[in-house]
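J.: only geometry, no sequence info:
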C-alpha cells in the first residue's frame, strides 16, 4: 500500500484546521497565516491524489467534483476588498454547486432503479424538503441580500439533491462504503448550513475550525465511499 497520499492529505488537513482561525487575522505570528493560505488550496489536490491512488476505477464525476471544490476554495480566498469579497463568495458558491451536481450525477447513475418507485422517492426526500424550508426562514429574514438569497436557495437545492442521491445509493446498494458516503453528505449539509448562517449575519456561530473540519471530513467520506 502506498501511504504517501494518506500522509500528505492528513498533514495538509490537520495544518489547515490548526491554522484556519489565523487566515484573516492580524496575529503577530504571521507564519500561521501563511500556513492557512498555503494549506487551503492544497486540500482538494491532496484528496484527489488520495482518490486516484486507491480508486479501482476512478470516476470522472468525482474528479470533476473535487476540481470544482478546489476552484471554490480558491475563489473564497480572493477577497481584496469588501465589494469583491461578496462577488467572489458567489463565484465560490457556484463552483461548490457544480461540485454537488457532479457528485449527484455519479450517485444517481448507480441507483437508477429508484425512479421505478415514485412513492418511496417522495418519502425519502421529505426530510430534505423540511431542511430547506427551515433554512429559507433564515434566508428571508430582513437584511439578507437578494443575490445571496437566490444563490443560497439554488445551492441548497443542489446540496440536498446530492445528499439524497447518496441516500438512494445506500438504500439500493447497502454497504459500508455507501454508508460512509451518505454520512459524508450529511456532514456536508451541516458544514454548509453553519457557513450559510454565518454569512447571512446570524449571531450564534460555530468556530471556523468546525466549518473547515467538517468540510474536510465530508469530502473525505464521500471520496472514501466511492473507492
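T.: Here it is on my side, so go on. All of these numbers come straight from a predicted model, not from anything done at the bench.
J.: switch to C-alpha atoms for all contacts and neighbour counts from now on
T.: Noted.
J.: can you tell me the element the residue most central in space within the chain falls in?
T.: By Cα atoms, centre = their mean, the chain has its centre lying nearest to residue 188, at 4.9 Å. Element membership for residue 188 (DSSP states H and E) is helix 176-199.
J.: A further structure is provided below for comparison with the first:
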C-alpha cells in the first residue's frame, strides 16, 4: 500500500473537522503574534494555547484507547507544552533552550513508546532508516560548526526523533489506514519543524523561519493526535 495514498477526509468526524477549524484559527493567531513585534505580548498566550487545545481535545476523545496509550500520549503532549513554554525564553538564557530540548526529547520518547505498542514486527525498516539517516547526516553537516557545547545533546535529540519516525513507520498493517498515515506524516512534519528550527538557530537565519517552524510543528501534533484517536 502506498503510504502517501490520499487520506479519506470522510473518515474525519464532524467534531474533528470543527476542531481543525478552531485549531487553525489558534495557529494563525500564533503566527501573527509571533511575527508582528507589536503583538509579541499575545505570543505568550497563543503559543501555549496550541498544545493546550490539543490536550483537551485528546483527553475528551481518547476514552476508547487503552490506558497506557492514552496516558503516554498525554505525557507527550504535556512535555511538548513545557518545551513550547521554555523555548519562548531562550533569549534570556541558553538554559531555557537546553531545558526545552529535554522536554521535547521526553515527548518524543513517549511517542516512541506509544507507537511501539502497535508495531508490526515483520515490517522491513532498513530502507526507510537509511533514508532518514542520510537526511539527518545532511542536516548535521550544516549544523555541526555552530553547535559548540550542544553537539552531544543535539545528536541525542536527533537520534530520538528519528526513532520516533521509524516506530511510526512500523505501525503500518497493525492499525487502520488513516491512523497510520496521519501518525506517520505527523512524525515527518515533526522532523521538518525541528530541522528548520535547528538550521535557523545553529546555521543561519532562515526567511520566515517562525512561520515555517510553527506551521509544520502544529500540523505534526494535530496529525499525531488525530491518528492515535483513530487507532482503534
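T.: Received it, and whenever you're ready, just let me know what you need. Note that the structure is predicted; figures quoted are calculated from it, not measured.
J.: aligned to the residue nearest to the centre of structure 1, what sits in structure 2?
T.: Aligning on TM-score structural alignment places residue 188 of structure 1 opposite residue 190 in structure 2.
J.: what does residue 101 of structure 1 give?
T.: So residue 101 of structure 1 corresponds to residue 109, using TM-score structural alignment.
J.: what do you get for residue 51 of structure 1?
T.: Using TM-score structural alignment, residue 51 of structure 1 sits opposite residue 58 in structure 2.
J.: that match should be in a helix, yeah?
T.: Yes: applying DSSP: H, G, I helix; E, B strand; the rest coil, one finds residue 58 of structure 2 inside a helix.
J.: and it, how many neighbours?
T.: Here the number of neighbours of residue 58 of structure 2 (other Cα atoms under 10 Å) works out to 20.
J.: in structure 2, what residue sits furthest out from the centroid?
T.: Within structure 2, the residue lying farthest from the chain centre (Cα atoms, centre = their mean) is residue 38, at 28.2 Å.
J.: could you grab the helix/strand/coil label for it?
T.: Applying three-state DSSP: residue 38 of structure 2 is helix.
J.: now it: how far from residue 32 of structure 2?
T.: Counting by Cα to Cα, to the nearest Å, the gap from residue 38 of structure 2 to residue 32 of structure 2 is 10 Å.
J.: just residue 49 of structure 2 next, same as before
T.: Distance of residue 49 of structure 2 to residue 32 of structure 2, computed by Cα to Cα: 14 Å.
J.: number of nearby residues for residue 176 of structure 2?
T.: If you count neighbours by other Cα under 10 Å, residue 176 of structure 2 ends up with 14.
J.: now do residue 85 of structure 2
T.: Neighbours of residue 85 of structure 2 under the rule other Cα under 10 Å: 17.
J.: am I right that it falls within a helix?
T.: Yes: counting by three-state DSSP, residue 85 of structure 2 is located in a helix.
J.: could you check which residue of structure 1 pairs with it?
T.: In structure 1, residue 85 of structure 2 lands on residue 74 (TM-score structural alignment).
J.: touching, that match and residue 39? I think so.
T.: No: contact criterion Cα atoms under 8 Å: residue 74 of structure 1 and residue 39 do not qualify, at 11.1 Å.
J.: what ranges does structure 2 have for its helices?
T.: Listed in chain order, the helices of structure 2 (DSSP state H) span 14-35, 40-61, 67-87, 94-116, 126-147, 151-169, 177-202, 209-229.
J.: where in structure 1 does the shortest one fall?
T.: Helix 151-169 of structure 2 falls opposite residues 149-167 of structure 1 when the two are matched by TM-score structural alignment.
J.: before we move on, the earlier item: which elements pack onto the helix holding residue 188 of structure 1?
T.: helix 146-172, helix 208-224 (3 or more Cα pairs under 8 Å, 6 or more residues apart in numbering; DSSP states H and E).
J.: so which of those helices comes closest to residue 181 of structure 1?
T.: Evaluated over these, closeness to residue 181 of structure 1 peaks at helix 208-224, with 4.3 Å, by Cα to Cα.
J.: how close does that closest one sit to structure 2?
T.: On superposition with structure 2, the average gap between helix 208-224 of structure 1 and its aligned counterparts reaches 0.7 Å (mean Cα distance after the TM-score superposition for structure 1).
J.: between that helix and helix 43-54, how many degrees?
T.: Going by axes from the mean of the first three to the mean of the last three Cα atoms, to 10 degrees, helix 208-224 of structure 1 is angled at 20 degrees with respect to helix 43-54.
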